[in-house]
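S.K.: curious how this folds, go ahead:
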Amino acid sequence: MAEAAGRWSATHRWTAVLLWLAFVAVATVLGGAVETQSPTAAQLTNGESHRAEQILGRAGLSLPAHEVVLVQDTGGTVDSDRFRAAVGDTVKALNDSGRTADVVSPFDSAGQAAISADRHSALVQFDMAGDALKAEENVQPVLDAVARVAKAHQGLRIEQFGEASFRHGYDAKLHTDYSDAETLSFPVTLGILLIAFGAAVAAVLPVLLAATVVTAAGGLMALASHLVPIDQNGSSVMSLIGIAVGVDYSLFYLKRVREERAAGRGTEAAVTAAAATSGRSVVVSGLTVIVSLAGLYLSGNGVFLGMATATIIVVAVAVAGSVTVLPALLSLLGHRIDKGRIPLRRRARAARGRTGVIDLVLRRPALSLALCTAFLGALLVPAFALNTSDAGVGDLPADSLPALQTYQRIQQAFPGAGSPAKIVIKADGLGGPDGQAALDRLRAAADSTPGLRGPVTFHVNAGGTVGVATVALDGDGTDRTSVAALRTLRETVLPRAFAGLAGAETAVGGTTAVSEDGNRNLSDSTPWVAGFVLLFTFGVMLFSFRSLALAALTLVLNLLSVGAAFGLIVVVFQHGWGEGLLGFTATGGIASWVPLFLFVFLFGLSMDYHVFVVSRIREGRDRGLPTARAVAEGIKGTAGVVTSAAIVMVAVAAVFGALPQLSMKESGVGMSAAVLIDATLVRAVLLPAALILLGDRSWYLPRLLRWLPGGGHTEAAPEPGPVPERDSAEALA
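M.R.: Predicted structure coming up:
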């Protein structure tokens, strides 16, 4: 398929280019005509918090976005006239905004618990009116109203914090940070490619392809979001993966075309040969990445579903562009691909250095295998102590958003006030005497149970059948203190409070509940996702290369590579060894979504290099070369391009790893480390050493499996002749 597509594109060059540009334009226009659909609250939750959203959804309600306004006087108390006047003006401004509901003053009987023990601080509590998912879009008028009150009461601190106001600032900052990272990644990639190829045109071409791939995939993603909603994380990861694989696939193609031309073939013959070899590697690699990403659909987590959909789209588009428009462009450019040459002396020395290391591995495969395995095994050990813990609002440094500084002040005065539990109650007669008695028991428990704090707010629907109560939990919302308080609320307080209300059903949502239920869901689904990825990766490799031993070796090498990366993440982020260098504060754990995300993505992306290298080795084997010589030629022939592709991937991931968001920093640094380990130690040392030691057993296929088709393997093109001396460094690159 890849060869046929490449041959057609090389002979219908302008048609292929125009069709690709038309595809990009149509995808962009169609995507721009619709709004990207974000996940609903129910789609982002699991377990009991998901059940809470379902109860509200059936009742036509949603969990309200809870907000508070901190009124603080460090030099006075809440008893002063100016403090009371400030609180009164705040309550009035909130009510007059038209965007709030259930405003509770600390001087009301229901809000008395919202006065700090030192009486320097008080909280005005309220909910955003309407759908919680739209709250962050509607919160700006409320923020403006609070700001006007603060300006009118100089000398007092009057600041707002809550789910809507935090998300409003948080999403805006992330959008800016992600956009800056994406913008920076392109010139960084171009600089690396200029060094790798030594020619301006050859360096620009992969960047242009990656840019069109990300653009087209962005339009398709907007359309696909109406089937599988995609949040901002999915969009950002799509850009990261799109740039990386778009450049990688172009590198594989360009490497082979330049090599074939250096051997004396014409442009069309070189492009056709590249389509039959590197083009096939791109298809197999892309398929493997897509299969790995599809494993995320088994997680049942709305964020992962969006990530999987977005990245599957961008990888599929990258594969399509690489086997269609790229051969056409290479055919059009011909020898002009080498225009804008830069000196290759340093690149030639680097090539000789790589060759020297590979020669050492090939001469001492057993020693190389033992030393490298021991080193990676040492890196793997810390991974067994991996602990997950959500940073909550601490995912960003406090100095990156004013709202986070407000949150810290609220936590100091009112622990747990910023992230209350939201209790959904379904029962007949909630508005009657029995419902009121149950609510009184809940309020009493909130004031007397360790870990819980009042005031308890409550509102019920018109039919008196579904209500929502809020109660503060100690802790920062996602730490062990908050989780323990949540467990007490669910297992002890609620059963007692609503025992006298016939047919009552309760479910707890809110920040702590969503985090805890999400972690539990990930723990339950991880074995299924990992098993899916392992099984289908094994199947793809078995089908593609018709070797049981090679398919098994692939799993072992990938697991070792990913495990070593996990060990590094634990050392750096869990134990805090990289705090000063990377600018973060260790939380004692890794964000709960990062390990599964990295496992799936790294398992898929590592196949880029693996398939490319093994395909080259298999080509030599198909020509009748002994396994040792096929390995030597395959490894040496791909060393330069694998190194260049890995550097691009590491650089792009590192740009995202420099973001202030801790969870994205963990995933970016983890991806950089894993790709670096994979492209150097695993593919350049472990893979050749293992294949040489296995010898002809590398291609073992049991008789029971010999019915498998050839996986696309055909007799390779005639072996290239000697490479002209002037292009020797270029061929290695």
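
S.K.: could you use CA atoms for every contact and neighbour count after this?
M.R.: Will do.

S.K.: who touches stretch 522-539?
M.R.: Under the contact criterion Cα atoms under 8 Å, 6 or more residues apart in numbering, stretch 522-539 has outside partners 288, 291-292, 295-296, 298-301, 551-552, 554-555, 592-593, 596, 599-600, 603.

S.K.: sorry, slip of the keys, the one I care about is stretch 305-317.
M.R.: Residues beyond stretch 305-317 that count as contacts (Cα under 8 Å, 6+ apart) turn out to be 213-214, 216-218, 220-221, 224-225, 228-231, 233-235, 237-238, 241-242, 245-246, 286, 289-290, 293-294, 296-297, 299.

S.K.: so which residue is smack in the middle of this protein?
M.R.: To find the centre residue of the chain, average its C-alpha atoms and take the closest one (Cα atoms, centre = their mean): that gives Val237, at 5.2 Å.

S.K.: let me see the ranges of the helices in the stretch 451-600 of the chain.
M.R.: With DSSP state H, counting those that start in this stretch, the ranges of helices along the stretch 451-600 of the chain come out as 480-488, 494-497, 511-545, 548-569, 579-582, 594-622.

S.K.: would you do the same for the sequence below? I want to compare the two.
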Amino acid sequence: MGNFSVRVAGWCARRAWWVVGGWVVLVALCLGVGLGVGNRPAVTADYRVGEAGRAEGIAAEGGVGRRPVEYVMITGRAVGAEMPVDAGVVTAVTQGLAGVPGVVAVGEPVWSRDRRAVRIDLTLGVDEREAARAAGEVRARTEAVQRARPEVVVTQTGRASIGRAVEQQRGQDIARVEMITLPVTLVTLVLVFFSLGLALVPVLLALSSIAAAVGLSMVASHVFPDAGVGTNVILLIGMAVGVDYSLFYLKREREERARAGGRLCAVALVDLAAATAGRVVVTSGLAVVVSSATLYLVDDVIFSSLATGAVLVTLVAVVSSMTVLPAALVLLGRTSERRARRVPAGKVTGALIRGIERNPVRTLVAATLVLLALAAPILGMRITDMGPETHPRELAAVQAYHQLTDTFPEVKAIHQVVVRGAGPEATKAIADLALRDPSISGPATVRTSADGRTQVLDLAVPHFVSEQAAQDSLRRLREQYVPAVLGQMKGVEYAVSGDVARYVDYPRHQQERLPWVIGALLLVTLLITAVAFRSVVLGVIGVVLNLLSAAAAIGVLVWVFQGRWAEGLLDFTSTGSIGSRVPLFLFVILFGLSMDYQFFFISRVREAVLAGVPTRRAVFEGMRRSASVITSAALVMVTVFAAFVGVHLIEVKQTGLSLAVAVLVDAFVVRTLVLPSLLLVLGDRVWWPRSVR
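M.R.: Modelled structure (predicted):
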């Protein structure tokens, strides 16, 4: 791998202008092709998992699949008073909502018990994943009705409206994150290199890698449909690894330049950097790619979309570091030489070395206990999906949703019993049983397919999906009421879906896949590390330390977000749980990113040992040579990830905080204290089964 890196870097360095120009053309081509073929978004069928997914498949085959519903609520202007309008006004509003594109049915007005509000249900004739656009058209009509009837308050909400508002909020948050991370990253790199030119190189390479990956992800979406999160992960991971890999390479080139003292040309210096840092970049990138690819094992469209984004942007970042970066270093020329002599010595690193040298066992035990303490809250982690009630209340659609559900609690959630091959009498019998349940309210409605073979029973649940009462009612429906009627019938297919079922089945599906993902992740980490350094012991160390690092980060996540103490500090409302997608995504991504620092540090130690330095002294030599790089890279990564803590969406906020904490823990505890201490304790045994020499 080292020879390959040298050959590629040398070829690019000798054709610097051509390579830089070719890279610009390649990025433009990736974007152009992506825009040309277009993005293929995931549809509702792509999200089906578990029993809920099976029920939705049966209903869709019968032509009675679930249609999204938007709710329009009419209330009077006077707070606390009876509604100052008559039925004629309500009829006029209802008529004003008719004929909206995408709306296939306008329900009869439903009055609240106190007669102070009216609800009108609008059924959309589109796929649930396309409902956000249709909801926007409905909103335009709702606002027109509001202008025509100023004597009442007309509000619109629903899952489609909330989804549309969340997507808009996500876009605004991402734009704000970019405004924060770019200048902060640039300032950090200027402080590292004392050169604006050198600082711009990693930032520009990261941005170009992100742009190319976005274009490629559009092409890939025709194989792995885009769940709407691909661009987010490309930005999140791309900025971090893009700057990270460039930083590793730049630091090594500057070190070689300072050591050469002007006796070597720019191409020779690039060759030296490629032989060492280039090899680390390729190996680390491969580790992130393979680790991210284990998310495909979840067999879920969202995780496949996350995996695709992470894999593509990492591959592009590795390619840019191997090709464009050497060319850019040659073009920068003497500027790098002048700046290379201004690298200050690390006093903190010296103090750490002295402390570890005095008692490595005590350092190892103390640091490990700290990590275990941080990881302890995992034992109480509660994983749930996020319902519409968990989204930020600053959004108008979410505010309207809470007003609606306070007035009409029956629209909070729904159970859907799908039956194929049984008569309507069986469906009615299920409804009779279910309506006796204290957590299920009427009236029940039944939709029948055109051929009469498939029925869908809709049952209202006056509880949010996150409430235990709603989940208990689902369990009784699945385990008691439905089997009591259909359990002995031959040739009958049935399953239960609905809002609560989706909420329950999605995390359950992930938990079933979790052993496969973790097993694959541990195996690839062990193999990549063992092969890279020709040591089984180092492979095992890598697995154990990555587990500790990831566990500590997720433990902090649980401590912060499952409680209420940090709500005001981080501006969120605790759901008492962690988003179902967050821990698994973090676990996989952190395993990949954690190996960056480990590979860079161990490669410096191994390099010294190969030069004849005893292992004990080589550990300290590796610390001296890698500390500033790891610290600088960690500061950049923390800046990128921490910026996501300021977004409004709680799952993105959780992800940003965890990644920032993980990088801090990994860089300043695991790779600075635990790993060096462990290497000192093990000595030459770390190179087993063969001597590094």
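
S.K.: doesn't Lys653 make contact with Phe644 of structure 2?
M.R.: Yes - in this structure Phe644 of structure 2 lies within contact range of Lys653 using Cα atoms under 8 Å: 5.8 Å.

S.K.: how many residues are close by the counterpart of Val600 of structure 1 in structure 2?
M.R.: Applying TM-score structural alignment, one finds that Val600 of structure 1 aligns to Val588 in structure 2. Counted by other Cα atoms under 10 Å, the residues lying close to Val588 of structure 2 total 23.

S.K.: need the contact list for Val588 of structure 2.
M.R.: Shown in contact with Val588 of structure 2 (Cα under 8 Å, 6+ apart): Ser291, Ser292, Thr294, Leu295, Leu521.

S.K.: mean per-residue distance, the helix or strand in which Ala316 of structure 1 is found to structure 2?
M.R.: Secondary-structure assignment from DSSP states H and E places Ala316 of structure 1 in helix 302-323. In the superposition with structure 2, the aligned residues lie an average of 0.6 Å away from helix 302-323 of structure 1, counting by mean Cα distance after the TM-score superposition for structure 1.

S.K.: which secondary structure elements does the next helix or strand after that helix contact?
M.R.: Counting by DSSP H and E, the next helix or strand C-terminal to helix 302-323 of structure 1 is helix 325-333. In terms of contact count using 3 or more Cα pairs under 8 Å, 6 or more residues apart in numbering; DSSP states H and E, helix 325-333 of structure 1 is assigned the packing partners helix 2-11, helix 13-33, helix 267-294.

S.K.: buried ones in helix 325-333 of structure 1?
M.R.: Val325, Leu326, Pro327, Ala328, Leu329, Leu330, Ser331, Leu332 (16 or more other Cα atoms under 10 Å).

S.K.: equivalent analysis for stretch 501-521 of structure 1, please.
M.R.: The neighbour-count check on stretch 501-521 of structure 1 (16+ other Cα under 10 Å) flags 501, 504-519, 521 as buried.

S.K.: measure that stretch end to end?
M.R.: Length of stretch 501-521 of structure 1, first residue to last, Cα to Cα, to the nearest Å: 30 Å.

S.K.: distance between that stretch and the chain's centre?
M.R.: With Cα atoms, centre = their mean, to the nearest Å as the basis, stretch 501-521 of structure 1 stands 25 Å off its chain's centre.

S.K.: hmm, back to that, can I get the helices and strands packed on helix 325-333 of structure 1 in CSV with mean neighbour count?
M.R.: As requested, those are exported to CSV (neighbours: other Cα atoms under 10 Å):
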stretch, mean neighbour count
helix 2-11, 22
helix 13-33, 17
helix 267-294, 25
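
S.K.: got TSV for those, with distance to Glu579 of structure 1 too?
M.R.: Shown next, in TSV, are these (distance: least, Cα to Cα, whole Å):
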stretch	distance to Glu579 of structure 1
helix 2-11	46
helix 13-33	40
helix 267-294	31
